[in-house]
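1. Pasted the sequence and its predicted model underneath.
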Amino acid sequence: MDTLTHSLSGALMARATARPGQALSQRERLLAGFLAAAFPDIDYLLFWFDPARFLDWHRAWIHSLVLLPAWRFRLGENPQQPIDAVGVSASESSHPEPRNADRYIEQSIEWLAFKAVERAFADAGGRMTIHRGLVYGMLPIILRLNQISAIRRSMFRFRFLFAILAAALITGCLDTERPLALGTLERDRVALTATVAQLVVDLPVAEGSPVTKGTLLVQLSDSQQRAEVERAKAQVVRTKAHLRQLRNGPRSQDIAAAKAQVAGREADLREAQITAERNQELIARQAVSQAEVDRTKALRDAAGARLDEAKENLNELLAGTRPEEIAQAEAELSAAQAVLAYQQALLAELSIVATRDGVLDSLPWNLGERVTVGSPVAILLAGKAPYARVYVPEPYRVRINKGDTLKVHVDGLDQTFDGTVRWISSDPAFTPYYALNARDRARLMYLAQVELPDSAARLPNGVPAQVEMP
């Protein structure tokens, strides 16, 4: 509708200024046709007064066919006066009409010229350029001047002139720029999350600052976790001492005490045995009771058992620590060390550090707030230079491979960068290819990432970028 209203506005002005009684020179008619063709874009004036109203009215009723009849009444066209197919009234000139063959040729040339202009704008992508106003304003007037002059002069001369002018205008409308893949500059977004719910006690780096790997970004409260670490360290010390004790074996003092205990048990046994033998002799003379004899025998047997126990304890000390006990102590030490490492890792996670070189993009939590488990506490834009995240049209997908070098343009800069394709999708970004016919598949887009050189390290994220297609 935009293209149609521009062209019809210029053509209607050309017809109106071609009526008899119009005292307009060719320069004035040219200017009038140009202004009429550009009139549908007069709503750009609203932008200087109210941008919101401009967005509401842009390409609205003034770009519709409803406005075209208003041109007729505005220009005061007489409906009683017949006008031919190219805008000339029947009483305009007293000169005879050209021959039917010449008339047919002129109308054919006019039709082909309009089709050529239409195709030129279709190839150019329908972009709004100054050539549009020039073509839509000048072409109807040139056509009209060609017909009037053909009656007065040689048809061949002005047909040749018309062909040159039309070719020049169409050439000016052609788009000679290389095809582009559009997108924006981006960096890898790294979200650093919290593993525990603790208070934010320090924010040493401001948002937007460049950081290197290992830089402290956020510090969470670690007093409770430090106590857990100290307890785990004490457990490790205890298990280490126990293992060392088992490996060293019994002390010499313990062995000596065990030998002394064996000697004491042997003395007790001899005493109990002598008492038992004496009572056995006395029972024959009926000097003691049988109960006393039995009691002394029991004491003798008990003394013998205690002697055996003391000997076994001594043998155990002399044999040293069993290998199984040493292995058990070693396992306990490993478990205690693992607990310590785990507690130390939890302590380290309370200090949020940069995992890559880049720029600190945002800090979602304020100082003194308690973060939640799993929530991001720092957003890092990694990488020295950004990459262009663009959508490659389907016809150019087969020409691009990983590692190819492409020209990258950034809005606001005259400089171009040599980018390297680091990744390109094998699937279209929106509709799968098998759901479309051959014509619609040309509209598919493939997401690609083009890495920029280090010279573009200062470029910000989000800036529009264009990549030239091979």
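-> Nice, thanks for sending it over.

2. From here on, just use CA atoms for contacts and neighbour counts.
-> Fine.

3. Just the buried residues of the longest strand seen in the chain, please?
-> Across the chain, the longest stretch assigned as strand under DSSP state E is strand 376-393. Buried residues in strand 376-393, counting neighbours by 16 or more other Cα atoms under 10 Å, are found at 376-393.

4. now do stretch 334-352
-> For stretch 334-352, using 16+ other Cα under 10 Å, the buried residues are Ala336, Gln337, Val339, Leu340, Gln343, Gln344, Leu346, Leu347, Glu349, Leu350, Ser351, Ile352.

5. The closest residue to the fourth one other than its chain neighbours: how many residues sit nearby?
-> Spatially, and ignoring its direct neighbours in sequence, Leu340 is nearest to Ala232 (4.9 Å; Cα to Cα, 6 or more residues apart in numbering). Each residue near Ala232 was counted by other Cα atoms under 10 Å, and the total is 20.

6. Make sure Ala232 is indeed in a helix.
-> Yes - assessed by DSSP: H, G, I helix; E, B strand; the rest coil, Ala232 belongs to a helix.

7. From Ala336, how far out is it?
-> Going from Ala232 to Ala336 by Cα to Cα, to the nearest Å gives 7 Å.

8. Repeat that for Asp301.
-> 48 Å.

9. go on, Asn279?
-> Counting by Cα to Cα - Asn279 and Ala336 are separated by 61 Å.

10. ok, now Gly358?
-> 38 Å.

11. go on, Val398?
-> On the measure of Cα to Cα, Val398 and Ala336 end up 59 Å apart.

12. likewise Asn248?
-> For Asn248, the distance to Ala336 - Cα to Cα - is 21 Å.

13. ok, now Leu8?
-> Leu8 is 88 Å from Ala336, where distance means Cα to Cα.

14. Tell me if I'm right that Leu299 and Ala272 touch.
-> Yes - counting by Cα atoms under 8 Å, Leu299 touches Ala272, with 5.9 Å between them.

15. want to compare, so here's the second one:
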Amino acid sequence: MSARAALLVLVSSVLLCACGPSGERPLLGYVEIEPTRVAAQQAGRLVSLSVQRGGEVAAGAPLFALDTELERPALDEAEARRAQSDAQAQDLASGKRPAELDSFRAREAAARSALSLAESDLARQQSLSAEGFVSPMSLDSLRERVRSARAQLDQAAADLRAAELAGREAQRAAATAAVKVAEAQRAQAQTRLAQKQLVAPVAAHVEDTYYRIGEWVPAGSPVVSLLPAGSTKLRFYIPQARLAAMRPGQRIRVLCDGCGEGFTARVTWVASSAEYTPPVIYSKDNRAKLVFKAEAQPERAVALAPGLPVDVLPEAGQ
């Protein structure tokens, strides 16, 4: 075989290897990674960083913490206000204290004794008056004493009944509302405190950290970047003529530099409208052609660098 013939065979073999099962040319695309960037809703100084770049973190494990110099005292104050409001509500619901009730009962007993004595004196003096020993004026004075003692007894009994009752309805409603306000303030303080102590939302690979301990972190600024499972996706572009063969759920084979024999992926999304081929995959053959953007998810974990060019082919038998 001549050298020219051998070269033709080699070129033909390379072209066949780069085509799909039906001879289609591979679709061009690249790797895209969507990290989960974790930020605190409040600003603060970074006091703890529990993960390192390149490490792994479990779901719910600590990521980082900001200082709580303002939030912790606010929570303590809210806790104290809640306890105070609760105590006031219980006090209004239970009436007077036992010692105070004993005092009211003693006053009622003294008034009852005074009335009994006054009535006894009046009865005795009335007997003497019938015999002419007591003047009518003295009897009138004794009758007034009995009326006064009876009024004092009625007042003492009324005071005792009032002391045994709980607070007025309006007072108890106000106390209940104060408890609810205190509970809401406590919950708010707890939330603000929790917002400064972040944990991993899912198990993930730690892509990067952006601050060092002691640095000031603005509110909403990411501190840790995570790569959970499924964060790596493939983005490629489908010509109009091959759109029907590339639908969501379609299995594809992906080839790239350093991928060995490649790997399989599933198409997850295909755009409904066309666009011009993006500059990142311009070539002499596809320049300025209309294509449909599509995305796919690898079927197994593959270490891929963002921006890595890939070739996409339909899986055999699909």
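-> Arrived safely, thanks for sending. Remember, it's a predicted structure, so these values are computed and weren't measured experimentally.

16. Can you tell me what the residue nearest to Leu340 of the first structure aligns to in the second structure?
-> Alignment note: Ala232 of the first structure maps to Ala78 in the second structure; criterion TM-score structural alignment.

17. Show the contacting residues for that match.
-> Ala182, Glu183, Gln185, Arg186, Ala189 (Cα atoms under 8 Å, 6 or more residues apart in numbering).

18. hang on, Ala181 of the first structure in a strand?
-> Yes - checked against three-state DSSP, Ala181 of the first structure lies within a strand.

19. Which residue in the second structure aligns with it?
-> Ala181 of the first structure maps onto Leu27 in the second structure, with residues paired by TM-score structural alignment.

20. Count the neighbours of that match for me.
-> 18.

21. Going by residue numbers, what spans are strands in the first structure?
-> In the first structure, the strands defined using DSSP E lie at 180-193, 200-202, 210-211, 216-220, 351-353, 358-362, 376-393, 405-410, 416-424, 445-451, 464-468.

22. Same list (those) but as TSV, adding distance to Thr321 of the first structure.
-> Output for these, formatted as TSV (distance: least, Cα to Cα, whole Å):
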stretch	distance to Thr321 of the first structure
strand 180-193	49
strand 200-202	51
strand 210-211	56
strand 216-220	47
strand 351-353	45
strand 358-362	58
strand 376-393	53
strand 405-410	72
strand 416-424	63
strand 445-451	66
strand 464-468	75
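
23. who wins for proximity to Leu161 of the first structure among those strands?
-> strand 180-193 (36.4 Å; Cα to Cα).

24. in the superposed pair, what's the mean gap between the closest one and the second structure?
-> Once fitted to the second structure, strand 180-193 of the first structure is off its aligned match by 2.3 Å on average (mean Cα distance after the TM-score superposition for the first structure).

25. So what's the gap between stretch 78-96 of the second structure and the chain middle?
-> Centre-to-centre, stretch 78-96 of the second structure and its host chain are 28 Å apart (Cα atoms, centre = their mean, to the nearest Å).

26. try stretch 260-269 of the second structure
-> The answer for stretch 260-269 of the second structure is 37 Å, by Cα atoms, centre = their mean.

27. Give me the buried positions along that stretch.
-> In stretch 260-269 of the second structure, counting by 16+ other Cα under 10 Å, buried: Gly262, Phe263, Thr264, Ala265, Arg266, Val267, Thr268, Trp269.

28. Any chance of CSV for the residues you listed, columns distance to Gly249 of the second structure?
-> Below are these laid out as CSV (distance: Cα to Cα, whole Å):
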residue, distance to Gly249 of the second structure
Gly262, 19
Phe263, 16
Thr264, 12
Ala265, 9
Arg266, 6
Val267, 5
Thr268, 6
Trp269, 9
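
29. what about Pro464 of the first structure, neighbour count?
-> 17.

30. which position in the second structure aligns with it?
-> Using TM-score structural alignment, Pro464 of the first structure sits opposite Pro309 in the second structure.

31. How about the contacts made by its match?
-> Applying Cα under 8 Å, 6+ apart, we find Pro309 of the second structure in contact with Leu28, Gly29, Tyr30, Val31, Cys256, Asp257.

32. One more: Gly10 of the first structure?
-> Counting by Cα under 8 Å, 6+ apart, Gly10 of the first structure has contacts Gly33, Phe34, Leu35, Ala36, Ala37, Ala38, Tyr136, Gly137, Met138, Pro140.

33. and the residues you listed as TSV, adding neighbour count and distance to Val450 of the first structure?
-> Output for the contacts of Gly10 of the first structure, formatted as TSV (neighbours: other Cα atoms under 10 Å; distance: Cα to Cα, whole Å):
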residue	neighbour count	distance to Val450 of the first structure
Gly33	31	46
Phe34	26	43
Leu35	19	44
Ala36	23	45
Ala37	28	42
Ala38	21	40
Tyr136	28	40
Gly137	30	43
Met138	25	44
Pro140	25	47
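
34. Output these as CSV; include the columns distance to Glu325 of the first structure.
-> Output for those, formatted as CSV (distance: Cα to Cα, whole Å):
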residue, distance to Glu325 of the first structure
Gly33, 106
Phe34, 103
Leu35, 103
Ala36, 103
Ala37, 101
Ala38, 98
Tyr136, 101
Gly137, 103
Met138, 105
Pro140, 107
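
35. Not counting stretch 315-323 of the first structure itself, show me its contacts.
-> Leu246, Arg247, Gly249, Pro250, Asp254, Ile255.

36. what's the nearest residue to the fifth one if we skip its chain neighbours?
-> Counting by Cα to Cα, 6+ apart, Asp254 of the first structure lies nearest to Leu317, which is 7.7 Å off, once chain neighbours are set aside.

37. same thing with the third one?
-> Counting by Cα to Cα, 6+ apart, the nearest residue to Gly249 of the first structure once its immediate chain neighbours are dropped is Gly320, at 5.2 Å.

38. Count the neighbours of the one you found for me.
-> With other Cα under 10 Å as criterion, Gly320 of the first structure counts 14.

39. And the counterpart of Gly54 of the second structure in the first structure, how close does it get to Leu381 of the first structure?
-> Per TM-score structural alignment, the equivalent position to Gly54 of the second structure in the first structure is Gly208. As defined by Cα to Cα, Gly208 of the first structure lies at a distance of 9 Å from Leu381 of the first structure.

40. Please apply the same query to Gly419 of the first structure.
-> 19 Å.

41. how many neighbours does the counterpart of Val196 of the first structure in the second structure have?
-> Using TM-score structural alignment, the partner of Val196 of the first structure in the second structure is Gln42. As a burial measure, Gln42 of the second structure scores 15 neighbours (other Cα under 10 Å).
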